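> Below is the structure, and that's it, no one-letter string:
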């Protein structure tokens, strides 16, 4: 759940015309593509590629051409900053990944009508930018996943799968008044219309997903993923974001639905995990983040990471 200010733009903001940046032919459910290199991408963009831009996605992305990105990984505010603030210092409960506190941020607390308008706004812009061969992956919990689902249907964005990310090392329920929340929801979708999205089926079945205790080798991947939320030390070496996701999760999105040389759009970049994943998987990326402090963390992480 990356940080974005609660700036709401109307879904019908002006669009810039553009052409897809590569050729594609459909073969069943898999699209054969001719990859493009980063210098071909950046030549047609008003914003730098392979950078995290300080500013609001809805405003800045208006300068990007239609149908110009291959994959979108979105971790929007969950609108979950309600109620009491809880905290737990590292070491009081073993096995829960370190210091934890309930998120309580201004950018994560909007009235319901404004949150729906915000969701429609950024999804409309994401749909405009996504190629017919592209995919978008959107994070959520019970706070916002239903709103995202409805907004996608309103915009005729087709949901391919709803994925349950089971977190075996989930944080405890400190109040003792409800069950411990141990999963998040991920919606995999395409822009709608003709189904031409990339799906690397053989990779999903035969790839190395040994970190997932529910994925059997050689078997079809299911819609429940068992991935720990722990972040290796290097992922937080330059600073932490309160809702930072592990890089391994974004790398899976890319492995399932993108190709080397593709362009990954990250509307809510936070401290840059999804951009790091794109770089490691051989993709170009363009990210947006409203908090300059997190942009600096993301830049430092990206400068330190190598591809592969």
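Perfect, I can see it now. Computed from a predicted model, the values in this text were never measured in an experiment.

> From here on, just use CA atoms for contacts and neighbour counts.
Fine.

> Centre of the chain to the biggest strand by length in the chain, how far?
Counting residues, the longest strand found in the chain (DSSP state E) is strand 130-140. Here the centre of strand 130-140 is set off from its chain's centre by 9 Å, with C-alpha atoms, centre = their mean, to the nearest Å.

> between the next helix or strand after it and strand 130-140, how big is the angle?
Downstream of strand 130-140, the first helix or strand assigned by DSSP states H and E is helix 145-154. Interaxial angle, helix 145-154 versus strand 130-140 (axes from the mean of the first three to the mean of the last three C-alpha atoms, to 10 degrees): 160 degrees.

> tell me which strands and helices helix 145-154 is in contact with?
helix 112-129, strand 158-166 (3 or more C-alpha pairs under 8 Å, 6 or more residues apart in numbering; DSSP states H and E).

> ok now it, how far from the chain's centre?
16 Å.

> Which positions in the helix or strand hosting residue 26 come out as buried?
Using DSSP H and E, residue 26 sits in strand 24-27. When neighbours are counted by 16 or more other C-alpha atoms under 10 Å, no buried residue of strand 24-27 is found.

> which is the next helix or strand following that strand?
Downstream of strand 24-27 (by DSSP H and E), the next one is strand 30-33.

> quick check, distance from the next helix or strand after that next one to the centre of its chain.
Note on strand 30-33: by DSSP H and E, the next helix or strand toward the C-terminus is helix 38-42. Chain-centre distance of helix 38-42: 22 Å, with C-alpha atoms, centre = their mean.

> now what about whichever helix or strand comes after helix 38-42, what contacts it?
Next helix or strand after helix 38-42 toward the C-terminus (DSSP H and E): strand 51-54. Here strand 51-54 makes contact (C-alpha atoms under 8 Å, 6 or more residues apart in numbering) with 269, 272, 285-292, 295, 298-299.

> In contact with residue 47, which residues?
63, 64.

> what separates it from residue 233, distance-wise?
Noted for residue 47: a distance of 31 Å to residue 233, by C-alpha to C-alpha, to the nearest Å.

> before we move on, what about residue 113?
39 Å.

> which of the helices and strands packed on helix 145-154 sits most buried?
Each of these was scored by mean neighbour count; the highest is helix 112-129, a mean of 21, by mean count of other C-alpha atoms under 10 Å.

> Comparison target, given below:
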């Protein structure tokens, strides 16, 4: 039997997080070059955006694992969190173009590993899972290791060295520019022998993107959940549209907008916390003059 599912109505999904809406600050807008920052609650702002106006979405929402955000309590009942995230995804679907891509970065914990999978299963009502990318943050090879290993003091669990990057599209048929996010051939004889036009091959679905080494939270802009600029940059390049409009509804300190700036894209970042907005504006201004 064919599986059918109902796309949630936006009016329904707005009810998912009333405590967030109740304290949502007044919307403010800032522009730095081609990048637009909107301070406010993402569900309210997404509802006001023009339908089918965004080429791709790259975002890393709160993981519901108790991180110390300034303006958001990152620990709610699991069903409440999942309902809220489905509401955000429904709002994203409305603003995404028919050939758009939604790159969702999320992770669980050793003690609570199921949450990312629970979420992506619920999102089957809204999207097709076109690609599942493993973002490898650190890796061990014989006699050596690369990247940042976050210590885990446990006799039961292994160090968690990767996160999920779900590539969601409306129907699973979006054409990508795989070589724009590719890597050079290791064996150069493959270029001519297999008739490739350039020294570039598909990166595949495991992306080793390490963090730059930091020694304290200040170097991470006092944000508990940053990701490297290269990660959203690869997503933008992979989607492969010229002059795209890139949206991050959980902008944080502006990393996705920095990636948009680097790639010549127009970025829209939504963030509820005014302190993170200030940091994002400063980072973009610094990037514009560097």
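Perfect, I can see it now. Nothing here was measured: the structure is a model prediction, and the numbers come from that model.

> Please tell me how far the spatially most central residue of the second structure sits from residue 214 of the second structure.
Nearest to the mean C-alpha position of the second structure, by C-alpha atoms, centre = their mean, lies residue 59 at 2.5 Å. Here the criterion is C-alpha to C-alpha. By it, residue 59 of the second structure lies 22 Å from residue 214 of the second structure.

> re earlier: I only care about the contacts of strand 51-54 of the first structure that end up buried; give me the PyMOL line for that.
In PyMOL, a selection of the buried entries from those looks like this (16+ other C-alpha under 10 Å):
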select buried, resi 269+272+285+286+287+288+289+290+291+295+298+299
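
> Among the contacts of strand 51-54 of the first structure, which lie within helices?
With helices taken from DSSP state H, the overlap with the contacts of strand 51-54 of the first structure comprises 292, 295, 298, 299.

> What residues does the first one make contact with?
Contact analysis of residue 292 of the first structure by C-alpha under 8 Å, 6+ apart lists residue 54.

> which one in the second structure is aligned with it?
Applying TM-score structural alignment, one finds that residue 292 of the first structure aligns to residue 274 in the second structure.

> and residue 74 of the second structure, what pairs with it in the first structure?
That one, residue 74 of the second structure, aligns with residue 108 by TM-score structural alignment.

> What distance do you get for that match to residue 274 of the first structure?
For residue 108 of the first structure relative to residue 274 of the first structure (C-alpha to C-alpha), the value is 20 Å.

> Compare those two (neighbour count), which wins?
residue 274 (32 against 21; other C-alpha atoms under 10 Å).

> And the helices in the stretch 151-290 of the second structure?
189-193, 230-239, 255-263, 274-289 (DSSP state H, counting those that start in this stretch).

> wait, what's in contact with the aligned partner of residue 164 of the first structure in the second structure?
In the second structure, residue 164 of the first structure lines up with residue 134, judged by TM-score structural alignment. Contacts for residue 134 of the second structure (C-alpha under 8 Å, 6+ apart) come out as 162, 163, 164, 165, 205, 206, 207.

> 10 Å instead, please
105, 161, 162, 163, 164, 165, 166, 204, 205, 206, 207, 208 (C-alpha atoms under 10 Å, 6 or more residues apart in numbering).

> Name all residues that make contact with the equivalent of residue 59 of the second structure over in the first structure.
By TM-score structural alignment, residue 59 of the second structure lines up with residue 74 in the first structure. Residue 74 of the first structure sits next to 1-2, 122-123, 126, 136-140, 186-187, 250, 265-269, 274 when contact means C-alpha under 10 Å, 6+ apart.

> of these, which stay in contact in the second structure?
Retained contacts for the contacts of residue 74 of the first structure in the second structure, judged by both residues aligned by TM-score structural alignment, their matches' C-alpha atoms under 10 Å, are 136-140, 186, 250, 265-269, 274.

> between those residues, which is nearest residue 79 of the first structure?
residue 140 (9.7 Å; C-alpha to C-alpha).

> Verify the stated contact: that closest one with residue 184.
Yes - counting by C-alpha atoms under 10 Å, residue 184 is a contact partner of residue 140 of the first structure at 6.0 Å.

> Which one of these two is surrounded by more residues?
Using other C-alpha under 10 Å as the criterion, residue 140 of the first structure and residue 184 rank with residue 140 on top: 24 against 15.

> show me the contacts for the more buried one.
1, 74-79, 146-149, 164, 183-187.

> Could you check the angle the longest strand of the first structure makes with helix 247-257?
150 degrees.

> Strand 130-140 of the first structure maps to which residues in the second structure?
Under TM-score structural alignment, the match for strand 130-140 of the first structure is residues 96-106.

> Just give me the mean distance for that stretch relative to the first structure.
By mean C-alpha distance after the TM-score superposition for the first structure, the fitted stretch 96-106 of the second structure averages 0.8 Å away from its aligned residues in the first structure.

> Report the separation between residue 206 of the second structure and residue 132 of the second structure.
Counting by C-alpha to C-alpha, the gap from residue 206 of the second structure to residue 132 of the second structure is 9 Å.

> Give the intersection of the neighbour lists for those two.
164, 165.

> residues in contact with the alignment partner in the first structure of residue 222 of the second structure?
Under the alignment (TM-score structural alignment), residue 222 of the second structure pairs with residue 240 in the first structure. For residue 240 of the first structure, the contact set (C-alpha under 10 Å, 6+ apart) comprises 270, 271, 294, 297, 298.

> Map the second one across to the second structure for me.
Aligned against the second structure by TM-score structural alignment, residue 271 of the first structure finds its counterpart in residue 253.

> Looking at the second structure, name the residue matched to residue 203 of the first structure.
By TM-score structural alignment, residue 203 of the first structure lines up with residue 180.

> ok, its match - how many residues close by?
18.

> Now it: closest residue in space, sequence neighbours ignored.
Using C-alpha to C-alpha, 6 or more residues apart in numbering and skipping residues adjacent in sequence, the residue nearest residue 180 of the second structure is residue 237, 5.5 Å away.

> For residue 58 of the second structure, see how far away that neighbour is.
12 Å.

> do the same with residue 86 of the second structure
Counting by C-alpha to C-alpha, the gap from residue 86 of the second structure to residue 58 of the second structure is 16 Å.
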